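S.K.: Structure here, sequence nowhere to be found:
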């Protein structure tokens, strides 16, 4: 069994090394991309069908870019379902879970697993994503709620290898590290989000 290390990315924390910064583009990375794309996610079976649709819609913009670069998808949210709702689970399965984690915790969080020696191989082996059910979520843009598709599009970016961004010029990007209720702008990739994926794949 290969030794691995765990990297956790929280929507409101800074992590990763910025590799592309200029007046023309800016993105950051937390890995060298997915070791063997696509990452196929197993989903908690407590999600409703609209949430499964949101997952598929959120993966689509990332996959459009990767199809153009490597001819294949990098994120597959249409794996099987499971009753497992623990997070994170270091079992080589890519999970999307949801649980009441508390309002003083993350909104949504991604944990990626990589080889323990990143200078040898810094690729993501697998990833788990958790939706904090303590916050109000919706799939129909209900006022005062967080949009599932909006935020998980951001989290899929982490699974693909991109880091949070916090610059004043980053607020319109999918990888901007903060989100708010009623927000949907992360659903559409910014040029810098696209350039980050192109650099990784």
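M.R.: Great, that's in hand. For clarity, every value in this text was computed on a predicted model and none was experimentally measured.
S.K.: all contacts plus neighbour counts: C-alpha atoms, from now on.
M.R.: OK.
S.K.: hang on, isn't residue 5 packed against residue 115?
M.R.: Yes. With contact defined as CA atoms under 8 Å, residue 5 counts as touching residue 115 (5.9 Å).
S.K.: neighbour-wise, which of these two wins?
M.R.: The neighbour count for residue 5 versus residue 115, taken as other CA atoms under 10 Å, is higher for residue 115 (18 against 13).
S.K.: what sits against the nearest residue to that one once chain neighbours are set aside?
M.R.: Nearest residue to residue 115, sequence neighbours excluded (CA to CA, 6 or more residues apart in numbering): residue 4, at 4.1 Å. By CA atoms under 8 Å, 6 or more residues apart in numbering, the residues touching residue 4 are 113, 114, 115, 116, 117.
S.K.: adding another structure so you can compare the two:
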């Protein structure tokens, strides 16, 4: 009897030894290794101030290197998503004009890399700006922001704290402050140039951070702007080096 019990115990022990690795392997298929390393889903918000106003850094202050910065090293888009533009505005700008300004902004960044960072721009008058939590939509709106010195705000959701290879951007939302008059500064230097600001804000959406040193004031990602400015429409050398490094 003891011999039978001993034999049965050895059989059960062998069975457990064989089954446990199989179960572990199945769990690894269901939850790929490294997924837990992404860190928490986090929002970084950039506030674009007019020249002469008090600077306020975003929640995560990136390190400056050769006139480019990142939201976090390696934090970028790994899929391509469309974005919605609510064209309703108080300055009488047409939807086509607004869409064209943003399309030129995305082209400025994407022309430097092989990856399609931004998807198609879609005019959608029902789109709303909300940043309390991700809602699965990338949105641009014109709206009032209660600070006369704030030109625009862009919030980017992503995984910023895990190993660089696991970091990823998943959503962005942009508000253009209607306390400014928007338009085309080529013909009217008293307006805030839409393409100029759009190109800068889209840089944040792609994973680029702000620059505040005077040595970098010719870059698209320089953190201040003013009416009549158009220099940010075209990327400068630091912007180009940075976006190429982020999307090699």
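M.R.: Structure's in. What do you need? Values in this document were obtained by computation on a predicted structure and should not be read as measured data.
S.K.: what TM-score comes out when they're superposed?
M.R.: Laid over one another, the chains give 0.85 as their TM-score (TM-score structural alignment, normalised by the length of the first structure), with 191 aligned residues with a CA RMSD of 2.1 Å.
S.K.: about what we covered before: which residue lines up with the residue nearest to residue 115 of the first structure in the second structure?
M.R.: Matched by TM-score structural alignment, residue 4 of the first structure corresponds to residue 41 in the second structure.
S.K.: gap between its match and residue 238 of the second structure?
M.R.: 28 Å (CA to CA, to the nearest Å).
S.K.: now residue 23 of the second structure
M.R.: As defined by CA to CA, residue 23 of the second structure lies at a distance of 50 Å from residue 238 of the second structure.
S.K.: More neighbours: which of the two?
M.R.: Shown here are residue 23 of the second structure and residue 238; by other CA under 10 Å, residue 238 has more neighbours (19 against 10).
S.K.: residues contacting the residue most central in space within the second structure?
M.R.: The centre of the second structure sits closest to residue 205, judged by CA atoms, centre = their mean, with a distance of 3.0 Å. Residue 205 of the second structure makes contact with 154, 155, 156, 172, according to CA under 8 Å, 6+ apart.
S.K.: Scan these and report the most crowded one.
M.R.: Across those, neighbour numbers were computed from other CA under 10 Å; residue 172 holds the maximum, 28 neighbours.
S.K.: For the one helix or strand that residue maps to, which outside residues touch it?
M.R.: Residue 172 of the second structure belongs to strand 168-177 when assigned by DSSP states H and E. Contacts with strand 168-177 of the second structure, where a contact means CA under 8 Å, 6+ apart, come from 74-78, 129-131, 134, 136-145, 150-160, 201, 205, 207.
S.K.: if you look at the residues you listed, which of them are in strands?
M.R.: Secondary structure assignment by DSSP state E places 139-143, 150-159 of the contacts of strand 168-177 of the second structure in strands.
S.K.: Pull out the buried positions in stretch 177-185 of the first structure.
M.R.: 177, 178, 179, 181, 182, 183, 184 (16 or more other CA atoms under 10 Å).
S.K.: For residue 53 of the first structure, state which of these is nearest.
M.R.: residue 184 (15.3 Å; CA to CA).
S.K.: Now check the closest one against the second structure: what is it aligned to?
M.R.: Correspondence of residue 184 of the first structure to the second structure, assessed by TM-score structural alignment: residue 230.
S.K.: Neighbours of the closest residue to that match other than its chain neighbours, how many?
M.R.: Nearest residue to residue 230 of the second structure, sequence neighbours excluded (CA to CA, 6+ apart): residue 196, at 5.2 Å. Using other CA under 10 Å, residue 196 of the second structure has 26 other residues around it.
S.K.: separation between residue 196 of the second structure and residue 120 of the second structure?
M.R.: For residue 196 of the second structure, the distance to residue 120 of the second structure - CA to CA - is 19 Å.
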